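# prediction below, plus the sequence it came from.
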Amino acid sequence: MNTQRQPATAGAQDQVSELFVVVFAGYYRPWATWIQHRLESHGHRVVLQRWDPPRELPLESALGDLLLARGRILLVLSDWFFELGPRPEGEWTQALRGIVAANAERFAAVNLTNRALLPATAVLEPVDLWGIGAAEAERRLLSRLGLPEGPARRELPTCSRYPNDPPAVWGEVPRRNRRFTGRDELLNRLQQQLTEAEQGSAVVALLGMSGIGKTQMAAEYAHRFSSEYDVIWWVNSDTRGTQRERWGELAPELGLPVGSEPGERIRAVREALRRGRPYGRWLVIFDGWDDLEGAEELLPTGPGHVLITSRNRGWAEAGATVLDVPGFLRAESTAYLMRRAPRLTAAEADDVAVELGDIPLALVQAASWLGESDMEVSEYLRMVRDGEMAQLVDPSGLDGVPRSSLTSWSILINRLRESQPHAVELLSLCTAFAPGRIPIGLVRLLPPGQLPDNLGWLAGDLPSWTRALDTLVNYSVFTRRDARSTGDPTAEPGPEQEAVHMHRLVHDIVTRLTSPEDRQAHCRIVRRMLAAADPGNPQDSRLWPRYAELLPHLEPSGALGSHDYRVQETVLNLLRYCLHSGEYQTGTELAEKIREQWSELFPPEHPRMMELTNQQGNILRAYGQFRAAYELDREMLERLRALPEADATSLLLTAGCLAADHRFLGQYTEALERQQEVLDTARELLGPDDFLTLQAQHHLGVGLRLLGRYADAYDIDLKTLRRRETLLRARHPATLMSGIACARDLRLLGRYGDALARQELGMRLHLQVLGPQHPNTLRARHNLLLCERRAGSHQDLGGAMAALLEDMERVHGRGHYATVGLVVDYGNYAREHGDLRQARDLIEEGESAFRGLLGPAHPISTGMLSNTGLVLQAAGERSEALTMFESAYAGLSVTLGTDHPWVLGCALNAAAGRNFNGRLESAKELSRDTLRRARRVLGPDHPFTLSCEVALACDLRGLREHEEAGKVEEDALQRLARTLGAQHPHTQSARQRVRPYWDFEPYLG
């Protein structure tokens, strides 16, 4: 009987709206929501009804209950729909031929699968929506319901995405588990928590013991509610390194113009998500995030949602809404078991669920075994209850897992050992990796000769390899299987790119079931795999994803304590990767673990230990832990010098590292002396044109600059630049660095025009060679802005500084010393241009950050007091400003000596403070002395010296010594016009008798 209505004709838009009840299995909520929105846009009323009647209720009664509702009933059909309960096929057939056929005018259906439905569903005349576009799906839906097919009456303000259209960005969410059962109430609560949270704080943590189903629930949420998001990104968070690498991979997916360094990418991603551009509807899932350290630097804020799975209850204190994930409800347990193992009766499923405590992971394993094997349920339960196999497993540290669950896993693995030995061999090999994502395909990179005889099949027998993997996936030992991209979109990944995902609990249990001898053999294999997979170039950002993949497996495989030279080199390369990729915290932790292991293998002066110390010191220095780097390098240098025949190159490198430590610690005189020794040794040992010699020469220029010897620094830097241009060519990164150094020297020498011209050229080269987001390019942009400011640029540099600060923060982080230096310079600029509120905020931030990084006695921390004084003075707080000026002046005089340019700058500000506080005679004396020293140190025509002249003229006028004041002022104006030009802001300010000041520009080298 055909109950389909004829399409409406003219006047159909005036018809009375109808009521529809859309009935769906929870699995297909996105489809039900889309159908609801489309029908409502045509003026109809819709009620959604998630339908999963208890198995005890006869199906005809459950369908009859639907008929109690007013309106027509639209069933959303799929093969999953007919597994509800689950119920025998005969019961469905009887109900469809009975109550549904008798009420055919009330029922309609859509079909979402390409698989054959039960023959009896023909009575519903389901319209097929599988594999078609949104417009055609809407047309078929309306036609099936006999509704007008014209344009919608109204478009809803919010409408879900068509479920066949995936989100714009879909990031490695695990495949949907077609056996996912229940959890509907939890999923609905989760959605409510996320959607009702205030914008910027929608963070929910799913908490529970291992094996309770947190990951499966997060994956189901992503699939079930995918139509509500434009971006869904999955981040495996078992280890910090893999978490950060995966999190940063979202940046290119969002089209963000950033490089390959994970920290830079993460900061760019967080900023894009915070702003909601290019997408505002996003969901980020952090799976297995148990270590909360540094969470505030990773968690995104903004209009989207964050979902975390974890065992750590500390997320409640970290600001997340906590949702506890308990075991299955009994009905969920039995439904899952009967669906996965159809031969089980309801009573047998109930017995198994009781025995396994309704723990999902245990039920998955039991259902896999009972579904694949012919073992009687009674025999299986007897073995579980006796616990005979669990005696093989040490239960300590297994997160409260019941002994019955351990027995269940033991039964499976030991039976596989008998029937599928290759599968167990492969599984045992995986325990030599860290749990989570395991790049098992790397074993196929090894020559068969490097494998034991019993494992040679891993590299040479592809059919056995495939069968073993399939077996372990079918038995749910591996939660999923995927392949790493080859980088060629047209190429299919091979077995070498395969990876599996192994639950932490399964990993722990299998580890306990593996003999110590087998485990040692497997660890040796994995160490060889890691060495064979090492690309050998940690400086190449294109290879960083491979290094991030290898990093978590160093410790479990025993690679950190390996005697193998190639494995040791891989360990060092992974440490170098941490340095070059900006993963300083991970690198710091890894270096300590390596040191702990290698200290038992090598004497402290062994070349391996020296290389470790060199890399560890570089990471600590880059991370801002200057004192720790100094202690490490100092101890190593002392050990080397105590040796009767120390390696000269090792001595040279270690001494150079220690000189750098001195510079960062503010010990400028010691740093220069040590750097001069390093340079002299390098010239004698390696020759004047060796790369290390020129590097030492460059660092000597840095030391001279920090001591205020700008002319000497420029001579050295210019000489280094010319040699590098000859030997390395103009576009080499080292040559570009020398170019920045020369431009900086010229600016500090007061040659602002020359500095700007050189830096503009250097900026173009940096962009061409290194790209816009490279740290050295950002350094060049910073110096360019300072050159433009000193050269008297009339354009507003505030916008450029703000943009650079955003880029600096993305690349380095807000607390890195390079970023803090820009914060201070931006604050000085804001003060100079009248934005005192912004200036105060930025200067306070910079002062506090430098004090935390360097300590209160460091010259930069002391010099920052002068910047604070300038803000206070501009705000009219003259007494407080003078206190800051005098403290900076006195402090730097002690540490740097009275003739250092920084000290002279503090003196210039202190004299102004004395003048403004009525201490005119004292101000004049300080100004006169400062001018005298500036002429000797910087020269009579340096812009700073001329500022000192203008300041002295102000003090003389305050004391009514007009004749001398006039002569001093006239000399200053003539020299300024000749040096900077009559239209330079500095010259014009002096002509207008504006009291000059000195900005402290923090510079660490």
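In hand now; what should we look at?

# from here on, just use CA atoms for contacts and neighbour counts.
Fine.

# strands of this protein, residue ranges please.
For the chain, the strands defined by DSSP state E occupy 19-24, 45-50, 72-77, 107-111, 127-128, 169-171, 203-207, 231-236, 282-287, 305-310, 321-324, 436-438, 480-483, 498-502.

# for Leu767, which non-adjacent residue is spatially closest?
Nearest non-adjacent residue to Leu767, counting by CA to CA, 6 or more residues apart in numbering: Thr777, 6.6 Å away.

# what about versus this one:
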Amino acid sequence: MLLILEHLMYKLKVTEDLPEIPHPCNYFDLIGGTSTGGLIALMLGRLRMSVKDSMEAYGQLVKEVFSDVRFQGGDKKLKTSKLEKAIKQILQAYLASHDPEDKLEDIQDNACKTFAGRATSADPTFFEQIEIRLSGIEEEFVDGGISHNNPTASLLSEAKEWLQTDCEKTHQFFADHFAGTENLYFRFNVEQGLQNIPPNQWEKLSHVAANTRQYIQSQLVITQLAKAATSLSEKRGKVSAGSLAPVLTAIEMGQSQVVPTLVGCPPPSQIFQGRQDILARMKDPFSKDIGKRHVYVLHGLGGSGKTQIALKFLNMMNQYPTPRFTKQFFINASSQQTLDTAFKNIAIANKIGNSFQDALSWLITGTKEWMLLFDNADDPNINLFLFFPQCTHGNIIITSRNPQLAVHGPRSHSKVGNMEETDAIELLLLSAAEDNTVETAKRASEIVKELCYLPLAIIQAGAYISKFNCLDQYLSLYKQDHARLLKEHPEQSHNDYEWTVYTTWQISFKQLSKVAAQFLQLCSLLHHDKIPEAIFQKAAEWTGDVQNVQQARAFLQNFLTPSMIWNQQLFMGIIAEIAAYSLVNRHPGAVLSIHPLVQLWCRNTLANEPKVRECMMDILGMSVMLTDDEDMFRIGLIVHMDSLVQDPATVKPVFLAEYAQIYFDSSRYKEAESLEVTALEKQKQHLGANHSATLLTMENLAVTYHHLGRYQAAEPLEVTVMEKRKQLFGEDHPETLHAMGNWLPQSEGLAVTVLEKQKQLFGADHLETLRAMGNLAATYRWLGRYQESEALEVTVLERQRQVFGADHPDTLHAMAHLAVTYHRLGRYQAAEPLEVTVLEKRTQLFGADHPETLRAMGNLAATYRWLGRFQESEALQVTVLEKQRQVFGVDHPDTLQAMAHLAVTYHQLGRYLEAEPLEVTVLEKRKQLLGADHPDTLYAMENLAATYHQIGRYQESEPLAVTVLEKRRQVFAADHPDTLHAMAHLAIIYHQLGKYQEAEPLEVSVLEKQTQLFGADHPETLHAMRNLATTYHQLGRYQEAKCLCWK
């Protein structure tokens, strides 16, 4: 038996991923035995010994006690002295801090552990009986195994009487009674080869071991050991104390069969909360067409409260003056065995037979309004329809994790999801025995949100809070060790549900095939929502030559035909297998989702998390290698990359570049930078500094630095790329010109050179030439030379139309750039038709939610604002902001841009109090994302300063305006339009503060520069002139003010 137990403990080590083989005392509540089995129970239980130590101690004891040849006679009694000595040696060795004469339990008699060991092994065949004084009376004890060799019943009932001697009879008694409850009762017994070996033949222990190992190797025993390990790991049995009553009664009465006590539907939990929407939907079908068949299916994730909803419904329906259902039967539908047993019990209890068919026939022929509640019908291999009485009357409710069972109630089923927040808060506080006050509700709200409003997790949390009185501390405890808290079973509960959050999912997980389990674990490392199934297909279809992706390709092989073609049916089959336990959900658009707590559980139970993460990173990387032109697919991967890529150093270089590009295209420049820096280091190391791939990464990193506003960091990289390409290819090579073209914002001369060379090499209408022309136009715009920018952009747009057509994305791009330049020039009437066209065409090409479409919408909204069409502007901007939040999230640069534009509109409408919080958010987020010196951050700072100014908070406005002016002088030039705008704004603030002397030189400078840049009649120039005239008037310089006013 110790050998079997050793194997069982090893199974437990594997099941729970433990660092060492556990001790049985940590898993068994009761350990019993008779004869030498009693000694083993004493070692394993009271002495808390490991199986290995128990085997060594037992072997040594048997050898010492039985090795004396004088005691080999058939009818001779072995002296007890050696046995007592051996027992004391074990006690002293493994209970060193206690005297071997200490009592086994804290009771009033003087029985000690040595006596207990002696008494259980006092087989009169070998040993003398033992006399023990109990309460002043000497009593004789012999080995209990003489008449009760199987002590199972004694362990359960703790009764004084013993069962019959026959072990097999006792075993069969319990096996029959618990047949309807899986994985509860196990018996391991080596039947062959050990029948005639008495304990005094210690030298045959090797023979015992050999037969035991052979027994363990049988497939049946292997399966039973695995199931036993699972039950021990889950810590809780599947039978309540109440259901043992018939067994114990039968034991006391000496019965050989237990008459089943029919289990009706128990009442719902006393703390049941919410679910009114589902209860209302359930009531409707059962309230109509009385006398006809009705079936309702509740399906959802384990722990979502399906059973409690069903019980609450039945309780509710039986509160009527006349109960709706005359008989209710609670059926454990978790297996074929439990279903058969439940129907057999129905037959026996109603005295109409003793078989499944008897019960079914009785239900079919009866006319009463019975209700069958099939609970936990989770096994997808069971056709539950076969257990339905085939008649037109009766009522059925099914609870299952398998959504496919909705087929039994096509229009009468509900998916049971998370609770509503208010109900979840009340459930937590009731579970925790806390009053519902403003303060406790606030704490509870934070906790239930962290627990994703899952009922079972909330009840467990409430029990823990109640036990330790830790409502205030629970959230921090949970974040420190959520795995332990979600595994912990409450000592006191409001129902007989035996599983914790984690064990309920572990049960489902163990039913999955190897491939399905791997798929779920891989998906758990992605974001829990909107997981595109296309990731796996695209990865499988990519045939690029990349080293060290064998693990990923081996997994994807499961979904390929022998001819290496993607097999969608195989893939869908795996998803269906997992979805049958509600561990994943499939949504329209071929995307998956995982409940956040299931995702957390999956991650916590990964045996080799780094290898699994590497495999998923390779699959994701392989999938994006085929998707250069699929913008929406790539954008959708952002949240999954955030979840998956924890350390860029663990990503393969070839995938690093693709990941970085996706981040860059989504304006996530900091993340792009991190990946590009890592990729550059690896490429320099493995490929060399002059390799084309290394130079390309260096070039991309420089462009990223530009977008981050880190121009000084970008310049040396761009110079290096340009010089190396000159050395490798020559000055006129396209790659060299491409490098020169990237180094443009600081160098007009380079941009002009690149354009001239591109014309010479490719001609005026070539794509590269038009690209160079667009870059030069962007440089002019950057420098504030809008007229020169306009001239180039008009040319680019005309040629793009000729070469590509009016609807080509590049043509629309050129049109959008020209509209921006018109906007900067104050020519809003000219910008509007271009922006309307761009928006319409992009909506047709990409859809309403595409990033390019949303940018076009934002630009048109800004133009409407400047044209005074505020209602149209606001409506567009609200739409853009909502969609940007949905597509990119709240922290994305495009979302912040939409927020900033809406704030400007509010500002111009005089709704400053609505503008301020938006502007504060934009400024804070841009500082985090882009840095304090980035041009976009300075725009946000300038807008907030203007709002503070309008609401009279001049002291807060002034330092912001001063900072903006100083930074712009550093980044741009003194005569750049943005610098002049900052100068004009600060002058206005000085004016409001009465600092006219400080305002006047700023306004003079602004007027001079504006006149040079835009001309005397430009709106900005006229505005500057008006501001200076006002200042002159305040300074008493009326003549100068009058002259400006006349102008």
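Structure received. Just so it is clear, the structure is predicted and the values come from calculations on it, not from any experiment.

# you'd agree the residue nearest to Leu767 of the first structure is up against Leu765?
No. Using CA atoms under 8 Å, Thr777 of the first structure is not in contact with Leu765, being 9.1 Å away.

# which of those two has more residues huddled nearby?
Thr777 (24 against 20; other CA atoms under 10 Å).

# the more buried one matches what in the second structure?
Using TM-score structural alignment, the equivalent of Thr777 of the first structure in the second structure is Thr853.

# in contact with its match, which residues?
839, 842-843, 846-847 (CA atoms under 8 Å, 6 or more residues apart in numbering).

# now those residues in a markdown table, with distance to Ala433 of the second structure and neighbour count?
Output for these, formatted as a markdown table (distance: CA to CA, whole Å; neighbours: other CA atoms under 10 Å):
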| residue | distance to Ala433 of the second structure | neighbour count |
| --- | --- | --- |
| Leu839 | 58 | 24 |
| Arg842 | 58 | 25 |
| Thr843 | 56 | 18 |
| Phe846 | 55 | 15 |
| Gly847 | 52 | 14 |
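
# still on that earlier bit, got the strands of the first structure as JSON lines, with distance to Leu854 of the first structure columns?
Formatted as JSON lines, the strands of the first structure follow (distance: least, CA to CA, whole Å):
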{"stretch": "strand 19-24", "distance to Leu854 of the first structure": "62"}
{"stretch": "strand 45-50", "distance to Leu854 of the first structure": "61"}
{"stretch": "strand 72-77", "distance to Leu854 of the first structure": "65"}
{"stretch": "strand 107-111", "distance to Leu854 of the first structure": "67"}
{"stretch": "strand 127-128", "distance to Leu854 of the first structure": "69"}
{"stretch": "strand 169-171", "distance to Leu854 of the first structure": "41"}
{"stretch": "strand 203-207", "distance to Leu854 of the first structure": "35"}
{"stretch": "strand 231-236", "distance to Leu854 of the first structure": "35"}
{"stretch": "strand 282-287", "distance to Leu854 of the first structure": "35"}
{"stretch": "strand 305-310", "distance to Leu854 of the first structure": "36"}
{"stretch": "strand 321-324", "distance to Leu854 of the first structure": "37"}
{"stretch": "strand 436-438", "distance to Leu854 of the first structure": "39"}
{"stretch": "strand 480-483", "distance to Leu854 of the first structure": "46"}
{"stretch": "strand 498-502", "distance to Leu854 of the first structure": "44"}
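
# and those strands as TSV, adding mean neighbour count?
Converted to TSV, the strands of the first structure look like this (neighbours: other CA atoms under 10 Å):
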stretch	mean neighbour count
strand 19-24	22
strand 45-50	17
strand 72-77	22
strand 107-111	22
strand 127-128	18
strand 169-171	18
strand 203-207	26
strand 231-236	24
strand 282-287	24
strand 305-310	26
strand 321-324	19
strand 436-438	22
strand 480-483	18
strand 498-502	21
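
# between the ones you listed, which one is nearest to Ser464 of the first structure?
Nearest of the strands of the first structure to Ser464 of the first structure, taken as CA to CA: strand 498-502 at 14.7 Å.

# which elements pack onto that closest one?
Strand 498-502 of the first structure is packed against strand 436-438, strand 480-483, with contacts defined by 3 or more CA pairs under 8 Å, 6 or more residues apart in numbering; DSSP states H and E.

# dump the ones you listed to CSV, plus distance to Leu363 of the first structure.
Converted to CSV, those look like this (distance: least, CA to CA, whole Å):
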stretch, distance to Leu363 of the first structure
strand 436-438, 20
strand 480-483, 17
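
# of all those, which one is nearest Met808 of the first structure?
Minimum separation from Met808 of the first structure across those (CA to CA) falls at strand 436-438, 32.5 Å.

# which strands and helices lie in contact with that closest one?
strand 498-502.

# could you check how far the equivalent of Asp324 of the first structure over in the second structure is from Gly417 of the second structure?
Aligning on TM-score structural alignment places Asp324 of the first structure opposite Leu485 in the second structure. Leu485 of the second structure sits 22 Å away from Gly417 of the second structure, going by CA to CA, to the nearest Å.

# next one: Leu386 of the second structure
28 Å.

# what's the spacing between the residue lying closest to the match of Asp324 of the first structure once chain neighbours are set aside and Arg484 of the second structure?
Ranked by CA to CA, 6+ apart and with sequence neighbours excluded, the top spatial neighbour of Leu485 of the second structure is Tyr478, at 6.6 Å. In this view, Tyr478 of the second structure and Arg484 of the second structure are 8 Å apart by CA to CA.

# now do Ile4 of the second structure
For Ile4 of the second structure, the distance to Arg484 of the second structure - CA to CA - is 29 Å.

# so which of the contacts of Thr853 of the second structure persist in the first structure?
Using both residues aligned by TM-score structural alignment, their matches' CA atoms under 8 Å, the first structure keeps these contacts from the contacts of Thr853 of the second structure: 839, 842-843, 846-847.

# mind listing which of the residues you listed are in helices?
839, 842-843, 846 (DSSP state H).

# run a quick neighbour tally on Asp488 of the first structure.
8.

# ditto for Glu845 of the first structure
Neighbours of Glu845 of the first structure (other CA under 10 Å): 17.

# I appreciate the help and will end here.
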